[in-house]
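1. I'd like to go over a predicted model; first the sequence, then the structure.
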Amino acid sequence: MPPAQNTAGPGREVLTSDDIDRALRRIAHEILEANKGPEHLVLLGIPTRGAHLARRLADALERVEGTEVPVGSLDVTMYRDDLRSQPTRAVEPTVVPPGGVDDKVVVLVDDVLYSGRTVRAALDALSDLGRPRAVRLAVLVDRGHRELPVRADYVGKNLPTSTAERVMVRLAEHDGEGTEGVRIAGPAEVAP
């Protein structure tokens, strides 16, 4: 009998769709506990997949508390320090929820925390929008290898990796139904 083919993509699966849902539910409870409820919370997802995760996290918070939490997105493209080396990045609109970010507890949401440079760019972008009471960071995957002193407050999964590996997050909203999950692949497994 021939070995089963991997139809879900390269690498090994580390989180399934159900695992992602469980991680977001847990993070929602952690945010509510740390904030003592949903008051003054604003979620800002970092496009592309971070924006989808922020919407899912807002839904999870609403299911727990019965209160809608404002959610938006924060494009960091023009604040990145690698823009010269990667000038083809697409700029997506920043969407600030009604009420803004002043005196709010802003939770930045992203899919993977790696070097910390995207978070630094997000903090710069956020400072142009107002002055939050506090800023927290929620990530689906923390893979290590920080280049800046950045730490996530809420983590779905800590995933130790080598710098040669690639963490691939796929979400139904962006990548299509049936593709959801998180995979880790070595350089030989990643398509160009």
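-> Yep, that arrived.
2. okay, CA-based contacts and neighbour counts for the rest of this
-> OK.
3. List the contacts of residue 158.
-> Residue 158 makes contact with 141-144, according to Cα atoms under 8 Å, 6 or more residues apart in numbering.
4. center of this protein - which residue?
-> residue 110 (1.6 Å; Cα atoms, centre = their mean).
5. Grab the nearest non-local neighbour of that residue.
-> residue 50 (3.9 Å; Cα to Cα, 6 or more residues apart in numbering).
6. That neighbour touches residue 118, doesn't it?
-> No - counting by Cα atoms under 8 Å, residue 118 is not a contact partner of residue 50; they are 11.3 Å apart.
7. pretty sure the residue nearest to residue 110 is in a helix, no?
-> Yes - with DSSP: H, G, I helix; E, B strand; the rest coil as the criterion, residue 50 is part of a helix.
8. How about residue 62: what's its closest non-neighbour residue?
-> Closest residue in space to residue 62, ignoring its immediate chain neighbours: residue 68 at 5.2 Å, by Cα to Cα, 6+ apart.
9. pretty sure that neighbour contacts residue 56?
-> No - between residue 68 and residue 56 there is no contact under Cα under 8 Å: 11.9 Å.
10. Next one for the comparison:
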Amino acid sequence: MKPILNKELIDITIKRLAQQILENHSDLSEVVIIGLQPRGIFLSDRIFQQVQQLVEGQQIQYGKLDITFYRDDVRNSLHKANETDIPFSIENKTVILIDDVLYTGRTIRAALDALLDFGRPAKVALCVLIDRRFSRQFPIQADYIGKAIDSFENQKVLVRWKENSEKDQVYIE
């Protein structure tokens, strides 16, 4: 296994992503953050906390989206459904979708389908910790990227969080 990001670099990257979001969206009243279940929420929780710390007094809406039944492989695999928690309208809002790794684009395609069940956003932006650049099957790209990497199709990028593993770390195997 080859390390890509350790805890310190993950922390720095999350702070940078939160800053970039704020640079592009000075009025957070029209912005919502939505983390993708299950693995994207570890990143989205931290980015949301960073944004909240940086914009004292402004409230930003935060939700979690499960895409299990929107996946194109749901019939072929044993995906466990998670809870969706979006207690606000996304109608005419800027939605920032957050996930850990952007690989083929299929997860994000499913997320866009699921998102439309909650309304018609004005804009959707994508924030990812890792962008596996040369492996897209759909024309999807991230607006906010923690780290872009080149990898072979047979390699796996593993993101570990202290919430579900022993420590924060990203590596490739």
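-> Here it is on my side, so go on. The structure presented is a predicted model; accordingly, all values stated were derived computationally and were not measured.
11. TM between them?
-> Between these two chains, after superposing, the TM-score reads 0.94 (TM-score structural alignment, normalised by the length of the second structure); 171 aligned residues with a Cα RMSD of 1.1 Å.
12. For residue 50 and residue 118 of the first structure, indicate the residue with more neighbours.
-> More neighbours surround residue 50 than the other of residue 50 of the first structure and residue 118, with 23 against 20 (other Cα atoms under 10 Å).
13. After alignment, which residue of the second structure pairs with residue 100 of the first structure?
-> In the second structure, the residue matched to residue 100 of the first structure (TM-score structural alignment) is residue 89.
14. show me the residues around that match that make contact.
-> Counted by Cα under 8 Å, 6+ apart, residue 89 of the second structure has contacts 118-119.
15. and if you look at residue 118 of the first structure?
-> Residue 118 of the first structure neighbours (Cα under 8 Å, 6+ apart): 76, 80.
16. How about the one 10 residues further on?
-> Shown here is residue 128 of the first structure, which makes no contacts under the criterion Cα under 8 Å, 6+ apart.
17. One more: residue 46 of the second structure?
-> Applying Cα under 8 Å, 6+ apart, the residues near residue 46 of the second structure are residue 14.
18. looking at this, it is in a helix?
-> Yes - counting by three-state DSSP, residue 46 of the second structure is part of a helix.
19. Give the aligned equivalent of it in the first structure.
-> So residue 46 of the second structure corresponds to residue 56, using TM-score structural alignment.
20. With residue 130 of the second structure instead?
-> By TM-score structural alignment, residue 130 of the second structure lines up with residue 141.
21. quick one: the host helix or strand of its match to chain centroid distance?
-> Residue 141 of the first structure belongs to strand 134-142 when assigned by DSSP states H and E. Centroid separation for strand 134-142 of the first structure versus its chain: 7 Å, with Cα atoms, centre = their mean, to the nearest Å.
22. Tell me roughly how far that strand lies from the second structure on average.
-> Superposing on the second structure and averaging over aligned pairs (mean Cα distance after the TM-score superposition for the first structure), strand 134-142 of the first structure comes out at 0.4 Å.
23. Report all helices and strands that that strand contacts.
-> helix 17-35, strand 105-113, strand 154-158 (3 or more Cα pairs under 8 Å, 6 or more residues apart in numbering; DSSP states H and E).
24. Tell me which residues of that strand come out buried.
-> By neighbour count with 16 or more other Cα atoms under 10 Å, strand 134-142 of the first structure contains the buried residues 135, 137-142.
25. mind checking how far the residue nearest to the centre of the first structure is from residue 146 of the first structure?
-> 15 Å (Cα to Cα, to the nearest Å).
26. Residue 28 of the first structure now?
-> 25 Å.
27. Name the residue in the two with the higher neighbour count.
-> Comparing residue 28 of the first structure with residue 146 by other Cα under 10 Å, the one with more neighbours is residue 28, at 24 against 14.
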